[in-house]
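# Mind folding the following:
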Amino acid sequence: MSYRTPEELHKAAAALLAGIEEKRAQGPIRNKDRIAIPQQEMPSQDPLERRGNMQEVTFGYSEEQALVEAERCLQCKNAPCIAGCPVTIDIPRFIKAIAERDFEGSISVIKEASLLPAICGRVCPQENQCQENCTVGKSLKDPFKSVSVGRLERYVADLDRATGGRSAPHVKPATGKRVAVIGSGPASITAAADLRKEGHAVTVFEAFHRPGGVMLYGIPEFRLPKQIVDEEIETLRQMGVEIRTNFLVGRTRKLADLLNEDGFDAVFIGTGAGLPRFMHIPGENLIGVFAANEYLTRSNLMRAYDSDHADTPIIQPRRVAVLGGGNVAMDAARTAIRLGAEEVNVVYRRTRKEMPARAEEVDHAEEEGVHFHFLESPVRILGDENDRVTGIECLSYQLGEPDESGRRRPVPIPGSEHPLAVDTVIVSIGNDSNPLLMKTTPELEVTKWGNIITDDDGRTSMPGVFAGGDIVLGSATVILAMGQGRKAAAAINTMLAGGAGGPGTEPTEQ
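Take a look at the predicted model:
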């Protein structure tokens, strides 16, 4: 798709909107006509310009684009899109409000279920969730042509922010109960908000010096401006949630101490999965090999990209290989481009079709000059006499039968080894949970991968302790983590009110 400027997109949308309004004047718009309305493209920076800056890539819809896109919604009575939303936003109702130009009403509908609309509208994989079930996409036989739920959510959320509509949710009278929330990522933010709304005193414990979790240290500025995350955290503070940073549960205080000595009535664990995995191939200990987590944390949380205002050291590579095919791999590759790398290669052992990364992120990476090496995987990392990376040796693959994930299994081709010259390798093949909390809390049952075992409502094996997000799921998405935080908060609220679901319920492994 050739690049079109925001001005071109806005002009085209205005013409479409005029045609829609003219047709409406003649009578109700039929579903057939709605399906024929073209999906509105997201305005963005020119790829040649954005690869040299950290500013947000996309600009968001204009009002005309939002109105046109909202007209594509069929207002299905069975609302299949809602079933695909982990926090069950009433999607048809908020889109209908946009079509009626009731933008304040639209964001109010979203806020009934989500505290993070500006974030979810930017980073959630709607094409695999709400938009996957969209009747419009199914009619066009293309889920990527569904109604753009996420872009519409972002539009009204940004409009709400711009017009000062960020009032904190109502908090009920104090219950006298206290809840500790460990971590400050999306699951924890959602749980903290829902618990505080019920009147409980909530304290969030964050290991880093700034709250926000993976939204702050993992997702780059060009995808999610940190000001937006800070604003969501500020909403929690306005609600009366206490946030304590530089507090590592398991080291500063043990989990059991929070319950037995510090007077908390319940604990929610939302610490995420931040322990990087490596491939365990020769050469991974060479100078120039990094975990994507470390690389992105240096750039995002510690602002290494802003060398005029930060002294955080970070590698200045010329030729980079990023190993993996998920969103984190795309973030690392696109960050490397912005930090001045002359060449960035993504090496992935399946094809583009099987990549877990969002299609939009892969498209953006390609537009920015990232090279993709599909059906390849490194078998060793090469170095020189000074133990510095000089390249990787890759093996070629072909796809075999599907594995347990449903994707076709990569099968190595014997004798297909070949070199790729690079001076930096960024490993992005997933994360495990940090073992510190589990090692200092033997009462918590975990899987063999270190993820906490819970029941469907987030109850763990430890009385009064609940968990959700990546610490339970492994690496997941912002919205899935939020859904788990919401379920756990509901169960905690029931427990603290003296209802069913109290502590001690045996969890079932997920």
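
# going forward, measure contacts and count neighbours with C-alpha atoms only.
OK.

# what comes up buried for stretch 216-235?
Along stretch 216-235, these residues count as buried under the neighbour rule (16 or more other C-alpha atoms under 10 Å): 216-226, 228-229, 232-233, 235.

# Please narrow those residues to those residing in strands.
In strands, judged by DSSP state E, none of these are found.

# which one of these sits closest to Arg34?
Arg223 (30.4 Å; C-alpha to C-alpha).

# Quick check: that closest one touching Gly121?
No - using C-alpha atoms under 8 Å, Arg223 makes no contact with Gly121, being 10.9 Å away.

# Spatially nearest residue to His170, not counting backbone neighbours?
In this structure, His170 finds its nearest non-sequential neighbour in Lys197, 6.3 Å apart by C-alpha to C-alpha, 6 or more residues apart in numbering.

# ok, back up a step: spatially, which two of the buried residues of stretch 216-235 are the most separated?
Phe222 and Thr235 (22.8 Å).

# Which residue ranges of the stretch 351-500 of the chain form strands?
Using DSSP state E, counting those that start in this stretch, the strands of the stretch 351-500 of the chain run over residues 371-374, 376-383, 389-402, 408-412, 418-421, 424-427, 431-432, 465-467.

# cool, and the stretch 201-350 of the chain?
Chain-ordered strands for the stretch 201-350 of the chain, with DSSP E, counting those that start in this stretch as the definition, fall at 201-205, 242-244, 266-269, 275-276, 289-291, 319-323, 343-348.

# Would you do the same for the sequence below? I want to compare the two.
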Amino acid sequence: MSQHRAELDIDRKARAYAPVLPVRKQDAETRLGHFEEIYLTYEAEIARAEASRCIQCPDPAPCVLGCAIGNDIPTALRLVEEGNFIEAANIFRQTSPMPEICSRVCPQERLCEGSCTHGGGVSLQPIQIGKIEKFVIEYQYATEGIPLGQVDPDTGKSVAVVGGGPAGLAAAERLRRLGHAVTVYDANPYPGGLLLYGIPAYKLQKERIVKKVQHLEALGIRFVTHTRIGQDIPLQKLADEFDAVFIATGASVDSVPKWEGADLHGVYTATEYLIRSNVPVDLQPHELAEKGLPDVGHRVYVVGGGDTAMDCVRSSLRLQHALDYSLDVTCAYRRTEAEMPGCKAERVNAREEGAKFEWLTAPVRFVGDEEGNLTGIEFVRMTLGEPDESGRRRPVPLKGSEFVAPADTAILALGYNADPLLGETTPNMATDRWGLILIDQDTGKTSLPNVWAGGDAVTGLELVGTAIKSAQKAADSIAEFLKA
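All right, here's what the predicted structure looks like:
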């Protein structure tokens, strides 16, 4: 072994065993008083020290393979270690159209950090890649703002993007930078999709989404809001008027509950509850804005086990400050914590903030009074049987274990489905039985001649990074089509 190789191995070992430097977060009492982000941003020297733990794995680095959009993480970490924060930010921007968002909402513990070689031993902990990414992007915001970047000369071609969520915004930016005229249509009062209307502000401040949209407007992208394609304008009309169309309508339709009493006052879908509790009133759809804050009683149950359920739990706990009375907030989940699909850190944060959990518990019906108000929930205890198609053990009701828990408010976080509207109103648009749009997996092309689709409208509810990747692939296919 050469002396250089030996020195490199020694350095890597020292780096690997250097202690992790986690980002600080506000204490529970403080963060319950607001809807602002709870995690603080790294200070420069701490970010450099954390980045210096990277051992610069040979290509292909596991963290890059674990990233949904293939960020060049080792190069970015090396630049952070050297103090070149702007250069590091631009490395992330080479592959990610929205690092200010992905750094906050991507489940890094399952992606880049989950793939980090530092996580392979009991005494090792993965590098805090997401928090470092957030630091360099915030540093760039503070020092020079978002760089406008290059836009190619106008091609004379036009593209309509249906949906202003992560996939729609990613495709719009990529196509505009290639010189095409891009118009984004969105049914909501403001673009952003689930980033604005689904993810609470304590995880992703709304200002970052607004700034991103303003940046895209500065690039020349046109936004048309309050417009639902398939209802206000037929999809075929866009296909006739534009050279190409990209559909990115997401999967934001709440799963329909089948329990008796689900229509009682006090029972909410997750979407309505999250919008009314933490989206600024001027950005809410009119029909929700006029209702004001949710009418929340003292005893709150959230039904579900994913990240949306935790969002509803933690938003409820924050409403105590606005309501000026205490809430008893419980998450009821039909399996155990080991089977919960959401982020573990979110459950830790929820517990710190006062949430309770009822495991192996599922609703049977909702109980109301003569005025139609929720007064209780009948639950049944569950046990775990054989694994189902997801690989998790199937919950099985325990006969005779039913009980009624007093409740004033119930929030149903049961998952999301695609909006079937376009498939139902567009002749020859191929969809599956769940309303998901069928595409050519290599190109994103739909069954219509000049229409592509991507993101959650194709896959069902997925990660932001996955939606961005599919949008970029479809945008590249559209660009090739427009050259013909």
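
# that older thread, go through the strands of the stretch 351-500 of the first structure and pick out the most buried.
Highest mean neighbour count of the strands of the stretch 351-500 of the first structure: strand 465-467, a mean of 29 (counted as mean count of other C-alpha atoms under 10 Å).

# just to revisit the earlier point, okay, the strands of the stretch 351-500 of the first structure in TSV with distance to Pro80 of the first structure next?
Formatted as TSV, those follow (distance: least, C-alpha to C-alpha, whole Å):
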stretch	distance to Pro80 of the first structure
strand 371-374	34
strand 376-383	38
strand 389-402	28
strand 408-412	28
strand 418-421	46
strand 424-427	37
strand 431-432	32
strand 465-467	28
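
# So which of those is nearest Val267 of the first structure?
Here strand 465-467 is closest among the strands of the stretch 351-500 of the first structure (C-alpha to C-alpha), at 4.8 Å.

# hang on, the earlier thing: alignment lookup: the residue nearest to His170 of the first structure to the second structure.
Here Lys197 of the first structure is matched to Arg177 in the second structure, going by TM-score structural alignment.

# pretty sure Asp388 of the second structure is touching Arg394, no?
Yes - judged on C-alpha under 8 Å, Asp388 of the second structure makes contact with Arg394 at a distance of 5.5 Å.

# got the residue ranges for the helices in the stretch 1-150 of the second structure?
Applying DSSP state H, counting those that start in this stretch to the stretch 1-150 of the second structure gives helices spanning 3-16, 28-31, 44-51, 62-66, 73-81, 85-95, 99-105, 112-115, 129-143.

# between those helices, which gets nearest to Glu462 of the second structure?
Per C-alpha to C-alpha, nearest to Glu462 of the second structure of those: helix 99-105, 12.2 Å.

# Mean distance between that closest one and the first structure after superposition?
On superposition with the first structure, the mean distance recorded for helix 99-105 of the second structure (mean C-alpha distance after the TM-score superposition for the first structure) is 0.8 Å.

# how about that helix, aligned to which bit of the first structure?
Counting by TM-score structural alignment, helix 99-105 of the second structure sits on residues 117-123 of the first structure.

# Can you tell me what sits against the matching stretch?
110-111, 149-154, 157-158, 223-224, 228-229, 478-479 (C-alpha atoms under 8 Å, 6 or more residues apart in numbering).

# Tell me the one of those residues nearest Arg50 of the first structure?
Arg223 (11.4 Å).

# Which position in the first structure pairs with Pro62 of the second structure?
Match for Pro62 of the second structure (TM-score structural alignment): Pro80.

# what's around the nearest residue to that match once chain neighbours are set aside, how many residues?
Leaving aside its sequence neighbours, Pro80 of the first structure sits nearest to Asn133 (C-alpha to C-alpha, 6+ apart; 5.6 Å). As a burial measure, Asn133 of the first structure scores 21 neighbours (other C-alpha atoms under 10 Å).

# Ala484 of the second structure now?
By other C-alpha under 10 Å, 5 other residues sit near Ala484 of the second structure.

# Look up how far Leu21 of the second structure lies from it.
From Ala484 of the second structure over to Leu21 of the second structure the distance is 52 Å, taken as C-alpha to C-alpha, to the nearest Å.

# ok, now Pro58 of the second structure?
24 Å.

# Who has more neighbours out of these two?
Just comparing Pro58 of the second structure and Leu21: by other C-alpha under 10 Å the higher neighbour count belongs to Leu21, 16 against 8.

# Now check the first structure for the residue matching the more buried one.
Per TM-score structural alignment, Leu21 of the second structure is aligned with Gln40.

# again, but for Ala338 of the second structure
In the first structure, the residue matched to Ala338 of the second structure (TM-score structural alignment) is Lys353.

# who's in contact with the equivalent of Leu436 of the second structure over in the first structure?
Aligned by TM-score structural alignment, Leu436 of the second structure pairs with Asn451 of the first structure. Going by C-alpha under 8 Å, 6+ apart, Asn451 of the first structure touches 432-433, 471-474.
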